[in-house]
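# Here is my input; please provide its structure:
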Amino acid sequence: MSSRRPTLDPFDRAILRILQVDTKTPQRTIAAAVNLSTAAVQRRIAALEDAGIIRHNVAILDPRALGLTITAMVEVQLTDERPHTVAAAKAVFLATPEVQQCYYVTGGISFVLVIVTTDMVVYEALTRRLFTQNAAVASFRSLIALDRVKAGAEVAVP
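Predicted coordinates:
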């Protein structure tokens, strides 16, 4: 990955918008949509990957189809914000597959997590392990999703 960040032009931005919807879109289709040659689109996508703008090509799975019926947003307050406490919490959250997203935030709490599990029994056991039995966690608050109105990996490309 390159250390310098390239300037994105309107073609790059249009390509990124298309790829966020479906990374399997054929390059010839992208080329037609943005009025470039297929070779130019291929070069631009490679440059966007090299620059780290395109970080991964992934499949977004439907949690319900996999039996993952509980989605919780969890606010976590650590006992302190010392670097080693925060680093340890990050390591635990990164190593936990049920933690789908993890944000270190400001505003009175330490982390916001998105957790997906099969049921409340599993969720309760997970909260005990991650939060209740973790001496670095002062408190946590769970918000259980009733419906996934919008969930995905898209970023608004200006």
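
# From here on, just use CA atoms for contacts and neighbour counts.
OK.

# So which residues of this structure form strands?
70-78, 99-104, 111-117, 137-144 (DSSP state E).

# let's see this one next to it:
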Amino acid sequence: MLDDLDRRLLRRWQADASLSPAELADAVGVSVGKAARRLARMQDAGVIEGISAVVDWAALGYAVEVSLRITLDKTQARAFDEFIAAARGVAEVTEIQTFLGRVDVRLTIIARDMGHYQEIYRHRILTLPHIADIEALMQIARIKAEQALPL
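Okay, here's the model as predicted:
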């Protein structure tokens, strides 16, 4: 599906998404038109889903990150759908993942400090529907958070 040129374009763009099309083409040694066509083809194929900014939450004053492992009360047929729909409405939830196994859902929560986290937890998280059990994991350090693929 991807050839060597596609991989070179993706590797370079993953390393620096701020490159202009001309800079990207120059970095991989092809014409701007060829690079643009390849990128458009990969976007059309869903390989490239979009370009986004990475925001450093700590620089904006969010010093606390908590991972909540949640087990749902699955006696209700729509427990997953209703829980996830409600969790999406909590602004401080930055990630929602679902799992097979004892834990059904993992939420990542950011907060300015522990008082702010306690407010979010008591008034926004504990009011989410169908929660049977919650385990909180306080993040101490992020060792690796790589979005780039090894191409």
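
# Need the TM-score from the superposition.
Once superposed, the chains reach a TM-score of 0.87 (TM-score structural alignment, normalised by the length of structure 2), with 151 aligned residues with a CA RMSD of 2.0 Å.

# still on that earlier bit, compare the strands of structure 1 and report which one is nearest to residue 51 of structure 1.
strand 99-104 (23.1 Å; CA to CA).

# Hmm, residue 99 of structure 1 is touching residue 93, no?
Yes: with contact defined as CA atoms under 8 Å, residue 99 of structure 1 counts as touching residue 93 (6.4 Å).

# what's near enough to touch the counterpart of residue 134 of structure 1 in structure 2?
Using TM-score structural alignment, the partner of residue 134 of structure 1 in structure 2 is residue 128. Counting by CA atoms under 8 Å, 6 or more residues apart in numbering, residue 128 of structure 2 touches 83, 86-87.

# As a markdown table, the strands of structure 1 with distance to residue 125 of structure 1 and mean neighbour count would be great.
Compiled in a markdown table, these are given as follows (distance: least, CA to CA, whole Å; neighbours: other CA atoms under 10 Å):
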| stretch | distance to residue 125 of structure 1 | mean neighbour count |
| --- | --- | --- |
| strand 70-78 | 13 | 20 |
| strand 99-104 | 14 | 15 |
| strand 111-117 | 10 | 21 |
| strand 137-144 | 13 | 15 |
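
# So which of those strands is nearest residue 9 of structure 1?
Nearest of the strands of structure 1 (CA to CA): strand 99-104, 29.5 Å.

# one step back: among the strands of structure 1, which is nearest residue 21 of structure 1?
strand 99-104 (19.8 Å).

# Show me what the closest one is packed against.
For strand 99-104 of structure 1, the packing partners by 3 or more CA pairs under 8 Å, 6 or more residues apart in numbering; DSSP states H and E come out as helix 83-94, strand 111-117.

# Columns distance to residue 51 of structure 1 on top of these, output as JSON lines?
Formatted as JSON lines, those follow (distance: least, CA to CA, whole Å):
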{"stretch": "helix 83-94", "distance to residue 51 of structure 1": "24"}
{"stretch": "strand 111-117", "distance to residue 51 of structure 1": "28"}
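
# Out of those, which is closest to residue 70 of structure 1?
Using CA to CA, these put strand 111-117 closest to residue 70 of structure 1, at 5.2 Å.

# how many other residues sit next to the aligned partner of residue 97 of structure 1 in structure 2?
In structure 2, the residue paired with residue 97 of structure 1 is residue 91, using TM-score structural alignment. Residues within reach of residue 91 of structure 2, counting by other CA atoms under 10 Å, total 11.

# what about whichever residue in structure 2 pairs up with residue 120 of structure 1, distance to residue 125 of structure 2?
Mapped onto structure 2 by TM-score structural alignment, residue 120 of structure 1 lines up with residue 114. As for residue 114 of structure 2, its distance to residue 125 of structure 2 is 15 Å (criterion: CA to CA, to the nearest Å).

# Settle it for me: which of these two has more neighbours?
Using other CA under 10 Å as the criterion, residue 114 of structure 2 and residue 125 rank with residue 125 on top: 20 against 12.

# which residues touch that one?
Counted by CA under 8 Å, 6+ apart, residue 125 of structure 2 has contacts 87, 90.

# Fine, thanks again, bye for now.
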